[in-house]
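S.K.: I'd like to go over a predicted model; first the sequence, then the structure.
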Amino acid sequence: MHLPDCLPASFTPAKNAPCFSTSSQRALKRLVKSGLAGMLGLMLQASAADPAPAGSTTVAPTSSQAPAPATGSDGSSSRFDWSKVPPVTAPSRPGMFSIAPSGPGYYSLWDHITGNKRENPPVSPYAPYALMTTPAFDIDFRYLEKPDHEKDIFDPIKRIHLGDDFLLSFGGSFWYRYMRESDARLTNTSDNYHMIRSRFHADLWYQDRIRLFAEFLDARTFGQALAPLATDVNHTDMLNVFADIKIANIKDGPAYLRVGRQELLYGSQRLISTLDWVNTRRTFQGIKGFWRTPTFDLDAFWVRPMVTERNNFDNWDEKREFFGLWGTYKPMKGHLADFYFLSLDDNRNLAVGRAGVRGDSITHTLGSRLAGDYNQFLYELEGMYQFGQYSNQDISAFAVASGAGYHFKGKPLNPQFWLRYDFASGDNNLTDGSRTTFNQLFPFGNYYLGWIDRVGRQNIHDFNAQLNLHPLPWANFTAQYHRFYLANKRDFLYNAAGAATLRDATGQSGSYVGDEIDFRFNIHVDRHEDVLIGYSKLFAGNFLKAQAPRVSPDLFYVQYNFRF
């Protein structure tokens, strides 16, 4: 699909796009579901094949049979080879990715204090950053199978061998964040409060065939002047509870079936993310089949979003179904291509903001993404097209994310610079026969559109730039600048959660929303600890000045994160 480089704010693709009748939508939905079932059936019927070649850095596929046992000094065979279990999914590069420093240096504040200068970055399962969207079940501790690994105080609770065939691990995290907001949520209210989140998990494997994983979550806030958001509080609940069953080895990778409550994370996280910025994270419940190889990953899933009930156990949303196919091709190190088809069936009879149109919807998203780095040049391009039905309206919407950057390799501070343009379509008439506002689904919106959370990937132009510096290997500074315009000045401004917040139906307030600056400074204290300090400011443009007078919000936060 070719997309033009520059699109006018009044562009409405519905006028030129094909329309799909309600019966066609239902037929397509049945087709997608049957395709999902067919893929899972194919996995079930697949015959065992050769194990993946050695040397893969992204995943570690396993054979359908245990490796040939080695012979010990007493003539007995050794235990199952655990060096490739679990076959974890390495997190995909997000947009505006940065390349960490390498070579000799101090890679944590503790290393610097103790004089432990390293020749290269240490092997560590955790990213050296306070925010980490990677689910706990994909944190890679397989290096512990090597006798010469660097020792850690928490090693005794990791990869506990129970006989020859069972493996048990424990882990968790704790974070505290102080938040100070002015003009919070586009009101004239200032809010100073505290967030605390605790997580704990247990992970049990039988060889590489069966896995049971459970993760506890408790999220609380203190001192909020405004009512806590649904993403702020969740008392004593389960974030993940699932079983993995190995179905087969297909060509050079294992295929698994996952059943239960599970976090999802795909691609750039513009559409599907665990959303680590919020106190509760995001999770789903359902079934997923996944196949992992050194060069290609393929997932098929059917899930329902979990509804947070802060004082009760969460339940899934029976009125929403989310299903799709996602493939990632990794032709060489540093480069990737995503291809996906997603469907969200929403039967909550929602209104489009406050425009009076209510109804159920089925939204299909077809998209692709390219990202990588070549000779110090950084690049990313993602295109997303949506079609479907909203009440009696035909959906035709799209979004584009593009960026180019440069890594000044070998220079002091390890500087990296990005220039980006993000676009998501809006609608100039919310009550006619077409719906052209993009649906951002389940994104990590803050990362792309500002940490104040006032702008989402719907009805928006965002011209932005990012500078990333490492004053020291253990210190990371990021500065971002955004200039926001409504894609259509008669549609709403949507926030990071996708909620419609402000609108001028006449369009007389203009399209210039405002400018946002974001600064973040992360201190990697040691392998387990990070401190993140951030400040964001949104300067009101003509639209905000007209719709929310005397509002110009800012945000200051300090976060401490501990993982074990």
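M.R.: On my side now, so go ahead.
S.K.: all contacts plus neighbour counts: C-alpha atoms, from now on.
M.R.: Noted.
S.K.: Now stretch 133-145: buried residues?
M.R.: Going by neighbour count (16 or more other C-alpha atoms under 10 Å), the buried part of stretch 133-145 is Thr133, Thr134, Pro135, Ala136, Phe137, Ile139, Asp140, Phe141, Arg142, Leu144.
S.K.: Likewise for stretch 160-175?
M.R.: Phe166, Leu167, Leu168, Ser169, Phe170, Gly171, Gly172, Ser173, Phe174, Trp175.
S.K.: Mind checking which of these land in strands?
M.R.: Among these, the ones falling in strands (DSSP state E) are Phe166, Leu167, Leu168, Ser169, Phe170, Gly171, Gly172, Ser173, Phe174, Trp175.
S.K.: And here is the other one:
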Amino acid sequence: MKTLTKCSLSLLAVCVSGVLHAAETPTSTWPERSPIVFWGDRANEDWSYVDNLAEADKSFSEKLKRLDISEDGDWKVSFAGNVKVALDNRWNHMYDSDIRKDNELRSRMQFSADVTYQDWMRMFGEIRTNYTNLDAAGPVDDAGTDFHQFFAEFKLLDDGEQYLSTRLGRQEIYLNEWQMMNREPTPVQSSWNAVSAKYKVNGINFDAYYGEEVFPLFEDGSFAGNWDDKTNGKKSTGLFANWRMDFGAMQAYVMSNELTNSSFVNAPDGDVDIQVLGIHAHDFVSEGFGYMVDGVYQFGDHAGKDISAYMAYADFNYNWKADWNYRVGMNLHYASGSDANSDKVNTFNPLWTGDPVGFAHDGAYGNAMQFGGYSVIEYSPKQSIITGFMSTWRANTEDAIYTLNQDVLFGENSDEKYAYTQFYLQFHNYLTGNLKSEVNMYYALESDYTRDVVGTSSDDIARIELAFIYNF
């Protein structure tokens, strides 16, 4: 399984505790009300506020939401969509000059309909389709057309003190989704046939799920078949809790997962039985000091090998307002790696965590130690410039470096501890309330390590991506 991150909407946005149908977001809690913001999972948006808007005051998106389909208004339907098209002159993220992929074209589209009855029952369906010109694309970029989500949701209790709802059917399940720095959510592939529940009492939000992953079939060298997504037979169970304290929002979770070797690095063939313990805290502010920290521990077994791996991440930032809004911050990241020929799997596998690095998710993630700094300038609402760098070392010199998606970023064919430093410059601008453009530029400095595993050509360590995203 490959999990992509979905980062963010605004420099000053409230962060999201995005577990299942998320807990404390402005727009992703049903039935709480607030102005809408586009998120990655359209199933978590709450458009009920448009019931109180005059037709003349509605935007194009609002005119497609909460449409009466019965005379008494008990039945309503909403329509939504997300289209992303990107042209990527990619530095190959495996740093192999022989298979460099120039001018990659990607498109990802999702269209949904949401039928509600008296705001206590709903049916949500979403179709996903995607395309890429890559010869050997993964399921996220080239999985054809299929149902991404199709579930029924029931609100079982809502008395002002307690809230309980449940979902049954195909649905997305997330761990963490943090929205910041005006980055646009990216539709993902992960779908589950699952039952999930949300319970809220005394300011504590509990989420639980039990399900089986749905995955496109790989046939004839690609994932591009239509209407062929199938469950893979692997079950997963998770329990999450999140709450708010004086110093920020907290989240703790435990999961038990069955996986396959195709989604697990540095392990022999065979099924994986892995448990995950995690804790998270954040406090993002519009002025003053903010932070985000994560800690994750994985344990279990894989074909007789013990699993014991961990990851830690921290983001510390300072924010202030003037004519423009500013943020400066620093990132610290550590993910463990394995010794060669070890009888234990110590490489951290980012199967269930979002990408905390966010702006550098194509950079090193597993078996990596990283330090970076960044700045964000929001010169008008939802118009921002992001700059920064990320320096990377190997946590274990006998192990390769891996991306968030568990591709080999660098092989282990070097004795160097220090890997490389990547600089980035990004422009994220909303052209209209629905249409956004992104220009993302990256450049990794040459080093002894890159010369060992890449060669001397700098063409393979530069990248520029142009993307347009349209939401309605």
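M.R.: In hand now; what should we look at? Predicted, not measured: the structure shown is a model, and the values here were computed from it.
S.K.: quick one on the thing from earlier: in terms of distance to Ile210 of structure 1, which of the ones in strands among the buried residues of stretch 160-175 of structure 1 ranks first?
M.R.: Phe166 (9.7 Å; C-alpha to C-alpha).
S.K.: from the chain's centre, how far out does the top helix by length along structure 1 sit?
M.R.: Longest helix of structure 1, by residue count under DSSP state H: helix 22-45. Relative to its chain's centre, helix 22-45 of structure 1 lies at 25 Å (C-alpha atoms, centre = their mean, to the nearest Å).
S.K.: matching residues in structure 2 for that helix?
M.R.: Helix 22-45 of structure 1 corresponds to no residue of structure 2 when matched by TM-score structural alignment.
S.K.: Which positions within that helix qualify as buried?
M.R.: Here helix 22-45 of structure 1 shows Thr22, Gln25, Leu28, Lys29, Val32, Lys33, Leu36, Ala37, Met39, Leu40, Met43, Leu44 as buried, counting by 16+ other C-alpha under 10 Å.
S.K.: again, but for stretch 301-316 of structure 1
M.R.: Phe301, Trp302, Val303, Arg304, Pro305, Met306, Val307, Thr308, Arg310, Asp314, Trp316.
S.K.: which residue packs closest to the last one, ignoring adjacent ones?
M.R.: Spatially, and ignoring its direct neighbours in sequence, Trp316 of structure 1 is nearest to Met306 (4.2 Å; C-alpha to C-alpha, 6 or more residues apart in numbering).
S.K.: cool, and the fifth one?
M.R.: The shortest distance from Pro305 of structure 1 to any residue other than its chain neighbours is 4.4 Å, reached at Phe284 (C-alpha to C-alpha, 6+ apart).
S.K.: What lines up with the one you found in structure 2?
M.R.: Per TM-score structural alignment, Phe284 of structure 1 is aligned with Trp192.
S.K.: The residue nearest to Pro305 of structure 1 and Arg304 touch, don't they?
M.R.: Yes. Phe284 of structure 1 is within contact range of Arg304, at 5.5 Å (criterion: C-alpha atoms under 8 Å).
S.K.: okay, and the common contacts of the two?
M.R.: Shared contacts of Phe284 of structure 1 and Arg304, defined by C-alpha atoms under 8 Å, 6 or more residues apart in numbering, comprise Trp316.
S.K.: Can you pick out the ones from the buried residues of stretch 301-316 of structure 1 that are in strands?
M.R.: Phe301, Trp302, Val303, Arg304, Pro305, Met306, Val307, Trp316.
S.K.: Could you look up the SS state of Gly329 of structure 2?
M.R.: strand (DSSP: H, G, I helix; E, B strand; the rest coil).
S.K.: what ranges do the strands span in the stretch 101-250 of structure 1?
M.R.: Taking DSSP state E, counting those that start in this stretch as the test, the strands found in the stretch 101-250 of structure 1 are 160-162, 166-182, 191-206, 210-222, 234-250.
S.K.: Could you say which of these is packed most deeply?
M.R.: Of all these, strand 234-250 carries the top mean neighbour count, a mean of 21, counting by mean count of other C-alpha atoms under 10 Å.
S.K.: what angle sits between that one and helix 22-45?
M.R.: 60 degrees (axes from the mean of the first three to the mean of the last three C-alpha atoms, to 10 degrees).
S.K.: just checking, next helix/strand downstream of strand 234-250 of structure 1?
M.R.: Using DSSP states H and E, the helix or strand that follows strand 234-250 of structure 1 in sequence is strand 253-262.
S.K.: so that following strand corresponds to what in structure 2?
M.R.: Under the criterion TM-score structural alignment, strand 253-262 of structure 1 matches residues 162-171.
S.K.: can you pull the buried residues of the matching stretch?
M.R.: Tyr163, Leu164, Ser165, Thr166, Arg167, Leu168, Gly169, Arg170, Gln171.
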